[in-house]
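Q: generate a structure from the sequence data that follows.
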Amino acid sequence: MMNLITILFFILQLSIVSIGLAEQANNEFRATWVITWEHIDQYNNPGQNMEKIRKIMSDHKAANMNAVIFQVRQSGTAYYQSSYEPWGYYAGYQYPGYDPLEYAIEEAHKHGLELHAWFNVFQTSSTYPGTPAAEHPEWICRDQNGIPMTSYRSISPGLEEVKNYTINVAMEIVRNYDIDGLHLDYIRWNEHTNTGREAVEPIMELQRRDGLISSEELQNLNNNPSGRYLYDYNHRFSSGIPEGFDSWENWWRWSVTTFVETLHDSIQSVKPHVRLSAAVLGKYNWSGWQGYGTVYQDGAKWYNEGSIDHIMPMSYHWTTASGFTGMLEDNCPQCWRIFVEPGLESGRSFTVGPGSYILDENNVWYRHPDIVANIRSINWVKGFQFFSYRSWDENNYFNTAGQSFFQDKTKVPPTPNIFSIRPNKPLLAINAVDSVTMKLTVYPSTTNESGWLIIYRSMDPMATPDIGEIISIQYKSEDITYTDYLSDTDLVYQYFATQTDRFWNESESSNRVYTSSGPMPDKYKIAQNYPNPFNGMTTIPFA
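A: Just a heads-up that it's a prediction; the model follows:
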């Protein structure tokens, strides 16, 4: 009788938790941005750098994150096998003995994580031989007098040859690597002027972060608008506003937007499951340092019209929980919600990017849980990406997060697409190794395509993939096994599994298997339901 009461009590508790989960479901994007120098060092041997990558993936898994945003193009140099651009500074400008992107993808998928290739677009400051700035100095942005940038170089989004070249560089990654997403950074015009930017160490150019500028830089930008590097050899200030436009501002925004649109179309034609995302400035079109009017980045337009699949604002201005909810929807019209409603209605992902390094610098690291909780109260936000990995690593925060505000595993939110066909459900078998050790095997319905196999555990007989507790997510196209260790043998648990495609379209639940407080069979055999899919019954005889 006591066991029955205990079971009923725990089912009631689980139901209460499930109500909370149902409000936000069990899908939530979680990642950090991993900068080049956080995953590779030219003074390390290949084994040491590969160990860095393994640790990065292990840390993300410990935090119950489900994605990594991994920088592979920086300043016009590559951290992968590129036929267009040279290896980067942190690789010593030479092949480092392994392919960082290929190895990162392998380890990410092994750890149940997506890998998004982080791609700096128009910021190409390096002049090492083979880089765009070295090979095509005519592409570099110019001021109103026609003088090109001499530091913090950017190539002009207004030049068709720049856009075509950069799309080719990006598409080489899409075609040659099994990435889950391509993530655009510096997808905008530059913020620099012809004052105060002449003598800069190359390493300073390399380590400049997108997302925020200092108050002094903003003041200089506002005080010297005529000194902005917003022109090129084919679109000179002296020639007037380009034909077909009523202002330079509209032309600047159009030039970036057409690049994004063309790249998205190119990806869709080759690998439509690869999601295109953009790191946009934290303020869309209001007050000071903002995307729309300062660097001519119309992220809301891209998001609303489907030119990107996922928008990731760099939300570095805010360090309080109320500040985040304010910029999302409480402080409208200085908020995101009113500008992105069509994109939200379409189901595309909008995720928030707290600047963890800013919280660290301001000695308010402890605010992370409250910030996460407040952002979660806004039901249209689908997750988080934190800047950056090193801040979390130096604060030993991955395990802490995985045991607190990220204690439950989550799936990546699905991507709306024309291929929204649910995969067939998998089969699940259980083998009790002993009273507390359950060996689970998932058999996917097809082994032709890669995807994600997900195992759920619950005491609630009504649990579904929308609210069930996830205990394992693995990237596979073949059978997987997972061993679950029970803490209480008096309780009866059920397990079920699903499989998803690369868009995270999820199948119906598999057959359900159960633990038992009594002796359990140690052998099983699965009889294939044939002819599939006409026979919906799966027989699992136990011995």
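Q: contacts, neighbours, all on C-alpha from now
A: Fine.
Q: other residues contacting stretch 284-294?
A: The contact list for stretch 284-294 (Cα atoms under 8 Å, 6 or more residues apart in numbering) reads 191, 212-213, 218, 249, 253, 280-283, 297-300, 334-336.
Q: next one: stretch 311-331
A: Residues outside stretch 311-331 that contact it (Cα under 8 Å, 6+ apart): 211-212, 277-283, 299, 303, 332, 334-338, 349-355, 358-359, 364, 367, 370-372, 374-375, 378, 385.
Q: quick check: ChimeraX command selecting the buried ones in these.
A: Buried members of the contacts of stretch 311-331, defined by 16 or more other Cα atoms under 10 Å, are picked up in ChimeraX with:
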select :211,212,277,278,279,280,281,282,283,299,303,334,335,336,337,349,350,351,352,353,354,355,358,359,371,372,375,385
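Q: among the contacts of stretch 311-331, which are in helices?
A: Judged by DSSP state H, the contacts of stretch 311-331 include 299, 303, 358, 359, 370, 371, 372, 374, 375 as members of helices.
Q: Serialize those to TSV and add fields for distance to residue 35.
A: TSV is the format used below for the ones in helices among the contacts of stretch 311-331 (distance: Cα to Cα, whole Å):
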residue	distance to residue 35
299	22
303	25
358	16
359	18
370	26
371	23
372	23
374	27
375	25
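Q: part of a helix, is residue 109?
A: Yes: counting by DSSP: H, G, I helix; E, B strand; the rest coil, residue 109 falls inside a helix.
Q: my read: it touches residue 452, true?
A: No: when contacts are counted by Cα atoms under 8 Å, residue 109 is not listed as touching residue 452 (9.4 Å).
Q: contact partners for residue 138?
A: Counting by Cα under 8 Å, 6+ apart, residue 138 makes contact with 232, 233.
Q: is it located within a strand, as I assumed?
A: No: read with three-state DSSP, residue 138 is helix and lies in no strand.
Q: another one to check against the first:
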Amino acid sequence: MVKIMMKIIVTAVALTVATLAVAQSLLPPKYELRAVWIATVDNIDFPSRKAMPADSQRLEFQAILDAHQRIGMNAVVVQIRPAADAFYQSDKEPWSEWLTGTQGNPPDPYYDPLVFMIDEAHRRNLEFHAWINPYRAVFDVDSSSIAPDHITRRKPEWFFQYGKKKYFNPGLPEVRDYITDVIADIAKRYDIDAVHFDDYFYPYLIANQPLNADSATFQAHSNGFRSIGDWRRHNIDLLIQAVQKKLAELKPYVKFGISPFAVWRNQRDDKDGSATDAGQPTYDYLYADVRKWLREGWIDYVAPQLYFPMSFARVRYDVMLDWWSKNSYGRHLYIGQGAYRLGRDSVWKIPSEMPNQLRLNRANKKTNGSIYFSSKSLLKNPLGISDSLKKDFYKFLALVPPMRWKDRVPPNTPANISVTADKENGIIISWDKPSAAADGDTATYFAVYRFKATEKISINDVRKMVAVQRGTTWRDTTAAGGTYNYVVTAFDRLHNESRPTKAVRVTIQ
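A: Purely as a prediction, here's the structure:
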């Protein structure tokens, strides 16, 4: 029996038998994606300025991850290819100007930012989603730094200019092959958890500037289509299919997700659309048939950008949440939350707006989590939203939801669990990594659960989950006096959970 001096704050909650069922339904979610977009284009989030020294970049990224981990995040979506450039070592595309100041110049002193960012995310048990802009090639034709070997210089016939940006022409088969090869190269060489596209496919229309730069391509590669709109959608379909197929060949565990504009189609244009009045729905203007991709199983998750308040009559948040939940076809639905809009106008100055949106998300059983745009905005804590996440919505740990269509075989149970305790180090729980499961997978990370001696051991109650980590030793410094049982479970890369270990018991006075 070991005596440990601790400060104890105890909150007693009495539950009668009559209220137990209600209380169970109100348990915090065990599985919920909690992610944030980290945008690199134009130095929105990281790095905070061009040409920052490499050591400062690394320190800044670590600080960003630490801050989001404290809020309760379990994943990051990091933009690694904003404009046919690279935040990683590539033989295909030049280093990004937003990393080094001049496109094509490597970091100084040299390091591979993508290796570093993935390692740092995984060290904190955060999933790393590699955010790629497939078609944008030049961010601003007047001011962007363009390397001599940039693809727009090597293959100018692959591109068209619209407004002040240059885009890959999606109608060219060689463009589709090139983009697929770029993504395959990333997947092969880096330990990413997912490939992520945002809402940019064909460009958003600019007022009084019709998009007709691909008319000649339509004539040359129409593939039997009479409508240029249907042809454009087909072009994007082919890329989505190619990327999905390539990822399945290379690394079946790598997820593929899309974050489209909020509205697929307005109901006035399609009976299957939403009761909205959106200006540029993704199907009709960006030529991205995301609903089809979900129905066909070409993507693993969708994260519609619901950056609208519930009072915005043309595109109401609650209407779109309901629509996407009915049209996700069994794939994961994560909601894009507009943290960057908080405090900007009269509606978004209402502190309860986003918390109410999050409550709606949780009340919808087909919603699997949220992604916040973007990192810098969230860390500024507008209207106290980060505090609300940390102290309320994300008070308890949560795990990334498993994708049963990709993998449903759990890992084996951790072996040789033991517990020791002493005055200096607290309670030390140790275990061994299990042997490989039937599908060859072993454990990627572990969860530690703590129960009072009088409590039933149930790993369904996330409030009893006290640690999630990749190592096989954990120190508990928060247990008050009393007797506790500990169990450990293992998770594979796609978040299937093993059976718990036998319980080990320790008494503290």
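Q: mind listing what's buried in stretch 494-507 of structure 2?
A: Within stretch 494-507 of structure 2, the residues scored as buried using 16+ other Cα under 10 Å are 494-507.
Q: next SSE downstream of the strand ranked longest in structure 2?
A: Ranked by residue count, the top strand of structure 2 under DSSP state E comes out as strand 482-491. Using DSSP states H and E, the helix or strand that follows strand 482-491 of structure 2 in sequence is strand 504-508.
Q: quick revisit: tell me the one of the ones in helices among the contacts of stretch 311-331 of structure 1 nearest residue 398 of structure 1?
A: Closest approach to residue 398 of structure 1 among these (Cα to Cα): residue 372, at 14.4 Å.
Q: counterpart of the closest one in structure 2?
A: Matched across to structure 2, residue 372 of structure 1 falls on residue 358, judged by TM-score structural alignment.
Q: what does residue 123 of structure 1 give?
A: Aligning on TM-score structural alignment places residue 123 of structure 1 opposite residue 136 in structure 2.
Q: go on, residue 177 of structure 1?
A: Residue 177 of structure 1 maps onto residue 190 in structure 2, with residues paired by TM-score structural alignment.
Q: neighbours of that match, how many?
A: Counted with other Cα atoms under 10 Å, the neighbours of residue 190 of structure 2 add up to 13.
Q: check residue 297 of structure 2 too.
A: For residue 297 of structure 2, the neighbour count with other Cα under 10 Å is 17.
Q: in structure 2, what residue corresponds to residue 278 of structure 1?
A: In structure 2, residue 278 of structure 1 lands on residue 258 (TM-score structural alignment).
Q: so what touches the longest helix along structure 2?
A: Across structure 2, the longest stretch assigned as helix under DSSP H is helix 228-250. Helix 228-250 of structure 2 has contacts (Cα under 8 Å, 6+ apart) with 170-171, 176, 180, 183-184, 187-188, 201, 218, 222-223, 225, 254, 256, 283-284, 287-289, 293, 298-299.
Q: which of those are buried?
A: Applying 16+ other Cα under 10 Å to the contacts of helix 228-250 of structure 2 flags 170-171, 176, 180, 183-184, 187, 201, 218, 222, 254, 256, 283-284, 287-289, 293, 298-299 as buried.
Q: so which of those residues sit within helices?
A: Among those, DSSP H puts 176, 180, 183, 184, 187, 218, 283, 284, 293 in helices.
Q: export those to TSV and tack on distance to residue 429 of structure 2?
A: Below are these laid out as TSV (distance: Cα to Cα, whole Å):
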residue	distance to residue 429 of structure 2
176	51
180	45
183	41
184	40
187	35
218	64
283	52
284	56
293	45
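Q: relative to residue 31 of structure 2, which of those residues is nearest.
A: Nearest member of those to residue 31 of structure 2, counting by Cα to Cα, is residue 293, at 24.0 Å.
Q: now stretch 425-435 of structure 2: buried residues?
A: Neighbour-count burial for stretch 425-435 of structure 2 [16+ other Cα under 10 Å]: 426, 427, 429, 430, 431, 433, 434.
Q: what's the closest of these to residue 403 of structure 2?
A: For the buried residues of stretch 425-435 of structure 2, the residue nearest residue 403 of structure 2 by Cα to Cα is residue 434; the value is 21.6 Å.
Q: with adjacent residues omitted, what lies nearest to the counterpart of the closest one in structure 1?
A: Counting by TM-score structural alignment, residue 434 of structure 2 corresponds to residue 445 in structure 1. Closest residue to residue 445 of structure 1 apart from its sequence neighbours, by Cα to Cα, 6 or more residues apart in numbering: residue 426 at 4.9 Å.
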